[in-house]
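Chemist: Fold the following.
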Amino acid sequence: MWELMVKGGWIMWPILVCSVAAAILFLERVFHLHRAQIKQDDFLSGIYTIVNRGNTAEAVSICDQTPGPVAHIVRTGLLHSDEAPEELKQTIAKAGLGEIPRLEKNLGGLLTIAQISPLLGLMGTVIGLVKVFMAMEQAAPLAEIGDLSAGIWQALITTAFGIGIAIPSFAGYNFLLSRVETITLNMEYAAGEIYRFLVYDRVDGERTGDETL
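Modeler: Just a heads-up that it's a prediction; the model follows:
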């Protein structure tokens, strides 16, 4: 591997940096999104039960201890449950919008790496070909393959490494994007459910459906 790095020239170092950065960004997002995705139906069911017993503070505490945007949205709804229905809906919606940038954090960086890695490889190819023609010019008219091999090696290696980094980076980006979309749908579902519960289905006496009519 080190021999390939040397033959690829200095352009291999930014390509290597891109590969390390892509791995770090991908693993960090995978871990974050894994923690952010919970079994929302079980979570909501437990919150409903606790709130219906009149213990909203305990429900808020459970939300604080549960990671992910769904728990944060539910917590926001519980803390603002005394608001009018329309205000409550807007508050919950704002909380959901605020969670999206956190979910999408670093995805742009991973996509950028996927886009610039093949360009770095292309730059290495151009530099390698320049070396080939310079060697041909200097050794003309008796240029040998050994005079040209360094530039050819650099052209091939940088192209291969650039594409080799871009493919998994782009695949990782799309995988993470699909996870974000799934969690976003879960957030929308949880927002609608907690709003319906607080406005219409709550039975602890603090708010009932009759009060909203």
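Chemist: rest of the way, CA atoms for contacts and neighbours
Modeler: OK.
Chemist: name the element the residue lying closest to Ala95 once chain neighbours are set aside belongs to?
Modeler: Spatial nearest neighbour of Ala95, excluding adjacent residues (Cα to Cα, 6 or more residues apart in numbering): Ile73 at 5.9 Å. Secondary-structure assignment from DSSP states H and E places Ile73 in helix 69-79.
Chemist: Next, the second sequence, to be compared with the first:
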Amino acid sequence: MLLLQVPAIDTTATSLSATTAAQPQTLQLFDLVAKGGWVMIPIAFLLFSALYLIFERFFVIRSQSRYDANFIDNIRDMVAQGNIKSAESFAKNQRTAMGRVFEKAIGRIGSPIREIESTIETVGQIELSRLERNMGYLGVIAGIAPMLGFIGTISGIIRIFYDISLSDNISVGIIAGGLYEKMITSGSGLIVGVIAYTGYHLLNMMIERFTLALEVNAFEFIEVLQKPTNEPARMR
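Modeler: Have a look, this model is predicted:
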């Protein structure tokens, strides 16, 4: 009787190969960014620029817009007592935007009220301009970054269909594979735009709070000077 010998099938190797093939491929962040193409370079530059501007302006605005809650009360008391020089030195030593505004205003005591108000307004505008320095770039980045991302996506789609026209091979795999790579630029541009847009408005909110505090303190300061009982305090 003849025995037919059937070669044994290596089920272990087959199962391992099937398992390996079944495992989804994972994308690393660096590889994903690299697939975006050359447009990712200016988008990355805009990202670092936006982060630098946001943090730089945040620390400047926070340090320059701070003031003591009793700041205007101390100045009011000094002015009411006729200590004009002390009040001016007190404001100067604050080394903040609020201090510089009232340092100039106190130096105008003795002049007509309208001139003092004009001084507060002028110096206040100068200090606000210093706080807002370079913030316009954040607005520009918020608008440019998404458009750069769309440009990268559109150019990639054009390239995909150009390659299809040359190869005369319409495959879902080819189209989807190339398209997801080009959509990376759109996503990256939108992310950078959102970061710049959010930072711009958060910084503006900080400046608006400082502007309101400056207006309130300026009103109280002018009110002190207009009181008849403080007439001697206007004399140097």
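Chemist: coming back round to it: mean shift between the helix holding Ile73 of structure 1 and structure 2?
Modeler: Once superposed with structure 2, the aligned residues differ from helix 69-79 of structure 1 by a mean of 1.4 Å; criterion: mean Cα distance after the TM-score superposition for structure 1.
Chemist: Which residue numbers in structure 2 does the helix or strand just after that helix align to?
Modeler: Next along the chain after helix 69-79 of structure 1, taking DSSP H and E as the criterion, comes helix 85-104. Alignment of helix 85-104 of structure 1 against structure 2: residues 113-132, by TM-score structural alignment.
Chemist: tell me which residues of that stretch are tucked away?
Modeler: For stretch 113-132 of structure 2, the buried set under the neighbour-count rule, 16 or more other Cα atoms under 10 Å, comprises 116-117, 119-121, 123-124, 127-128, 131-132.
Chemist: Go ahead and name everything in contact with it.
Modeler: Under the criterion Cα atoms under 8 Å, 6 or more residues apart in numbering, residues 57, 60-61, 64, 97, 100-102, 104-105, 108-109, 207, 211, 214, 218, 222, 225-226 lie in contact with stretch 113-132 of structure 2.
Chemist: what about whichever residue in structure 2 pairs up with Gln138 of structure 1, helix or strand, and which?
Modeler: Using TM-score structural alignment as the criterion, the counterpart of Gln138 of structure 1 in structure 2 is Leu166. Using DSSP H and E, Leu166 of structure 2 sits within helix 135-167.
Chemist: By how much does the following helix or strand past that helix deviate from structure 1 on average?
Modeler: Of the helices and strands lying after helix 135-167 of structure 2 in sequence (DSSP H and E), the nearest is helix 172-226. Comparison of helix 172-226 of structure 2 with structure 1 after fitting gives an average deviation of 1.9 Å (mean Cα distance after the TM-score superposition for structure 1).
Chemist: Next: stretch 136-152 of structure 2.
Modeler: On the superposed models, the aligned residues of structure 1 are on average 0.8 Å from stretch 136-152 of structure 2, with distances taken as mean Cα distance after the TM-score superposition for structure 1.
Chemist: Counting neighbours, what do you get for the residue lying closest to Pro14 of structure 1 once chain neighbours are set aside?
Modeler: By the measure of Cα to Cα, 6+ apart, the closest residue to Pro14 of structure 1 outside its immediate chain neighbours is Leu120, 7.8 Å from it. The tally of other residues near Leu120 of structure 1 (other Cα atoms under 10 Å) stands at 21.
Chemist: can you tell me which residues contact the corresponding residue of structure 2 for Leu120 of structure 1?
Modeler: Leu120 of structure 1 maps onto Leu148 of structure 2 when the alignment is built from TM-score structural alignment. Contact analysis of Leu148 of structure 2 by Cα under 8 Å, 6+ apart lists 39, 43, 185-186, 189.
Chemist: now do 10 Å
Modeler: Leu148 of structure 2 sits next to 39-40, 42-43, 154, 185-186, 188-190 when contact means Cα atoms under 10 Å, 6 or more residues apart in numbering.
Chemist: Now which of those residues would you call buried?
Modeler: Burial by neighbour count, judged by 16+ other Cα under 10 Å, picks out 39-40, 43, 154, 185-186, 188-190 from the contacts of Leu148 of structure 2.
Chemist: closest to Asp68 of structure 2 among these?
Modeler: Leu190 (40.1 Å; Cα to Cα).
Chemist: Give me the aligned partner of the closest one over in structure 1.
Modeler: Here Leu190 of structure 2 is matched to Ile163 in structure 1, going by TM-score structural alignment.
Chemist: if I read this right, its match contacts Gly124, doesn't it?
Modeler: No: with contacts counted by Cα atoms under 10 Å, Ile163 of structure 1 stays clear of Gly124, the gap being 11.8 Å.
Chemist: how about Ala91 of structure 2, what's its partner in structure 1?
Modeler: Aligned against structure 1 by TM-score structural alignment, Ala91 of structure 2 finds its counterpart in Cys63.
Chemist: For Ile38 of structure 1, see how far away its match is.
Modeler: Relative to Ile38 of structure 1, Cys63 of structure 1 is positioned 12 Å away (Cα to Cα, to the nearest Å).
Chemist: Counting neighbours, go ahead and name the busier of the two.
Modeler: Neighbours were tallied for Cys63 of structure 1 and for Ile38 using other Cα under 10 Å; the higher tally belongs to Cys63 (22 against 18).
Chemist: got the contact list for that one?
Modeler: By Cα under 10 Å, 6+ apart, the contact set of Cys63 of structure 1 is 43, 47, 57, 69-76, 78.
Chemist: Mind putting the residues you listed into CSV with distance to Ser169 of structure 1 and neighbour count?
Modeler: Output for these, formatted as CSV (distance: Cα to Cα, whole Å; neighbours: other Cα atoms under 10 Å):
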residue, distance to Ser169 of structure 1, neighbour count
Phe43, 34, 17
Ile47, 39, 24
Ala57, 44, 14
Pro69, 26, 27
Val70, 28, 29
Ala71, 30, 26
His72, 30, 21
Ile73, 31, 25
Val74, 34, 27
Arg75, 35, 24
Thr76, 35, 22
Leu78, 40, 22
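Chemist: I appreciate the help and will end here.
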